[in-house]
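Chemist: task: produce atomic coordinates for the following.
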Amino acid sequence: MHKVILSIDHGPSNTAWTAGIYIQPIKRLNTVSNVQTIGYVDTDYRERANETVRKDIATYAGWNNSGIAISGIFLGHTAPNDVHDVRGYLKNVSATVRHSEGFLDPTIVVHNPGRVPDTNMTSYHADVTVVFEGEFRDMPDRKKLKAGLSDLKGRREDFAAVVHPYRAQSAEIGLEESSTA
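Modeler: Modelled structure (predicted):
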């Protein structure tokens, strides 16, 4: 299943309703059987207040009232280890996603520490954990990544990578730049 992350101004934007230009594209994405649309909410490694993150989650859930809905939330910049009760913070905001009315079923929660987190950080509250984020050239080889994941509980589909290729490498890995005229 492919995840399409929606981020308007690094989150749902400052308004309760999404801008009209996004409604039709989101509706179209929601008709594709192997795509889940999810909203981006930055946690800033727990620096953003719990209330602020929960407000962003509620804004996305409220989009359902405008005729569009998404499948869950991509929590960006989650801390990879449990300092200052990060685990409790993530448990709380993840539960907010799961218990908010307005998301499509199945509701999904993605945590993005951008690297392999400590083992106690991949518990029941995330459906997917991003274990690498960066440029393609910096991606660890398969054996190194597999070794880093060996202590984590979960199946292969519970983990993801967000890769930002740059133009010179795009052709090298089989990606083509698309343009619209």
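Chemist: could you use CA atoms for every contact and neighbour count after this?
Modeler: Will do.
Chemist: and the helices in the protein?
Modeler: Ranges of helices within the chain are 20-29, 50-62, 86-99, 142-149, 167-170, based on DSSP state H.
Chemist: buried residues of the third one, list them for me.
Modeler: Buried residues in helix 86-99, defined by neighbour count with 16 or more other Cα atoms under 10 Å: 86, 87, 89, 90, 91, 93, 94, 96, 97, 98.
Chemist: repeat for stretch 43-62
Modeler: Across stretch 43-62, burial judged by 16+ other Cα under 10 Å covers 43, 45-46, 53-62.
Chemist: mind listing the strands for the chain?
Modeler: Secondary structure of the chain (DSSP state E): strands at 2-6, 35-42, 72-76, 108-112, 128-134, 159-163.
Chemist: among the ones you listed, which comes closest to residue 120?
Modeler: Judged by Cα to Cα, the one of the strands of the chain that comes nearest to residue 120 is strand 128-134, at 12.3 Å.
Chemist: quick one on the thing from earlier: possible to save the buried residues of stretch 43-62 as a markdown table with distance to residue 35?
Modeler: Converted to a markdown table, the buried residues of stretch 43-62 look like this (distance: Cα to Cα, whole Å):
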| residue | distance to residue 35 |
| --- | --- |
| 43 | 24 |
| 45 | 27 |
| 46 | 28 |
| 53 | 24 |
| 54 | 24 |
| 55 | 25 |
| 56 | 22 |
| 57 | 20 |
| 58 | 22 |
| 59 | 21 |
| 60 | 17 |
| 61 | 18 |
| 62 | 20 |
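Chemist: Proceed likewise with the subsequent sequence, for comparison:
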Amino acid sequence: MSMNMYVALPLYMYPSVGVWQPLYDALNNNPQVTFNIIINPHNGPSGSPPDSNYISNISLINSYTNVNTLGYVHTSYGKRSLSEISSDIDTYESWSTYTNSNISLNGIFVDETPASLEFLGYMATIHDKVKSTMTIGNLVWTNPGVAVDASFYKVADMINAYENTYDHWMNHGGNSSIPQARRSKSTVMLHSYPSTTHTMASDVDELVDAGYRGGLLIVNDQYSSFDAMWPTFTKEVGQSNANVKC
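Modeler: Prediction:
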């Protein structure tokens, strides 16, 4: 039986007044759906603590029980030094010591991760750093954006194994690229979703039935805004999860 699929959300837009409201609406309207939300102040953590808008909005997100928050770190496909990445992870962990608001995170999202096995040790080092540093939650979610060798799943809790356009997914047999045995620890992010389509329900059903741990169908290709399909997508995730249980 498939497990519940969560909503995978790169929350890359700055939290000006009202900008994150569609997220709060979705959290309120779909309390049975888990949202894994990537926080990215400035291509990484920026400062510690982050600015006041981030503080107020992260603390609001953390007031919901159906949320995991993860701090954004990038590796530039293995070109970035482990010391720089380690410093970013330390900064995110320091947020948990901020006393005026709860801005603690549940893990780290590692973007632009290499897919070649020569980087397995590099990724293992990052995994171990997160596990030994983060105290509130230490999820490790990596994003090569493509299917990778099974070895990488030993140094990650979740891997985003597909990040591309919806059309690319549909035209290149998206499901076939990710082995069934790895889908329970795999997520997929499909952007450039056609805003005029009427197949959202069946598209979400397909992802849930395939057994992915998390998924995203979104119109915006830069994750820089919420779109008109966002409420429909989040609602369909809840309905598809419920149907799988039946």
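Chemist: rewinding a little: to residue 120 of the first structure, which of the helices of the first structure lies closest?
Modeler: Nearest to residue 120 of the first structure, of all the helices of the first structure, is helix 86-99, at 8.1 Å by Cα to Cα.
Chemist: how far does the closest one sit from its chain's centre?
Modeler: The chain centre lies 14 Å from the centre of helix 86-99 of the first structure; the measure is Cα atoms, centre = their mean, to the nearest Å.
Chemist: repeat that for stretch 112-131 of the first structure.
Modeler: 11 Å.
Chemist: list the contacts of that stretch.
Modeler: Residues outside stretch 112-131 of the first structure that contact it (Cα atoms under 8 Å, 6 or more residues apart in numbering) are 74-82, 87, 90-91, 94-95, 108-111, 132-134, 148-149, 151-153, 157-162.
Chemist: please pull up the equivalent of residue 176 of the second structure in the first structure.
Modeler: Correspondence of residue 176 of the second structure to the first structure, assessed by TM-score structural alignment: residue 147.
Chemist: then residue 185 of the second structure?
Modeler: With TM-score structural alignment as the criterion, residue 185 of the second structure lines up with residue 158 in the first structure.
Chemist: how about its match: what's its closest non-neighbour residue?
Modeler: Spatially, and ignoring its direct neighbours in sequence, residue 158 of the first structure is nearest to residue 128 (4.5 Å; Cα to Cα, 6 or more residues apart in numbering).
Chemist: around the equivalent of the one you found over in the second structure, how many other residues sit close by?
Modeler: Residue 128 of the first structure maps onto residue 158 in the second structure, with residues paired by TM-score structural alignment. Counted with other Cα atoms under 10 Å, residues neighbouring residue 158 of the second structure total 23.
Chemist: and residue 10 of the first structure, which of the helices of the first structure is closest to it?
Modeler: Nearest to residue 10 of the first structure, of all the helices of the first structure, is helix 50-62, at 10.4 Å by Cα to Cα.
Chemist: coming back round to it: quick one: the residue nearest to residue 158 of the first structure and residue 156 of the first structure, what's the gap?
Modeler: Distance, residue 128 of the first structure to residue 156 of the first structure, by Cα to Cα, to the nearest Å: 10 Å.
Chemist: same check on residue 50 of the first structure?
Modeler: 30 Å.
Chemist: now residue 126 of the first structure
Modeler: 14 Å.
Chemist: go on, residue 31 of the first structure?
Modeler: From residue 31 of the first structure to residue 156 of the first structure the distance is 26 Å (Cα to Cα).
Chemist: cool, and residue 175 of the first structure?
Modeler: In terms of Cα to Cα, residue 175 of the first structure sits 23 Å off from residue 156 of the first structure.
Chemist: kindly report the same for residue 178 of the first structure.
Modeler: 30 Å.
Chemist: quick one, which of those two is more surrounded?
Modeler: Under the neighbour definition other Cα under 10 Å, residue 178 of the first structure and residue 156 were set side by side, and residue 156 has more, 10 against 5.
Chemist: buried subset of the contacts of stretch 112-131 of the first structure, written for PyMOL?
Modeler: Only the buried entries of the contacts of stretch 112-131 of the first structure go into this PyMOL selection, using 16+ other Cα under 10 Å:
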select buried, resi 74+75+76+77+78+79+80+81+82+87+90+91+94+108+109+110+111+132+133+148+149+152+159+160
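Chemist: map residue 94 of the first structure across to the second structure for me.
Modeler: Using TM-score structural alignment, residue 94 of the first structure sits opposite residue 127 in the second structure.
Chemist: give the contact list for its match.
Modeler: Each residue near residue 127 of the second structure by Cα under 8 Å, 6+ apart is listed here: 140, 155, 156.
Chemist: let's have the residues you listed in JSON lines, adding distance to residue 54 of the second structure.
Modeler: Shown next, in JSON lines, are these (distance: Cα to Cα, whole Å):
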{"residue": "140", "distance to residue 54 of the second structure": "22"}
{"residue": "155", "distance to residue 54 of the second structure": "30"}
{"residue": "156", "distance to residue 54 of the second structure": "27"}
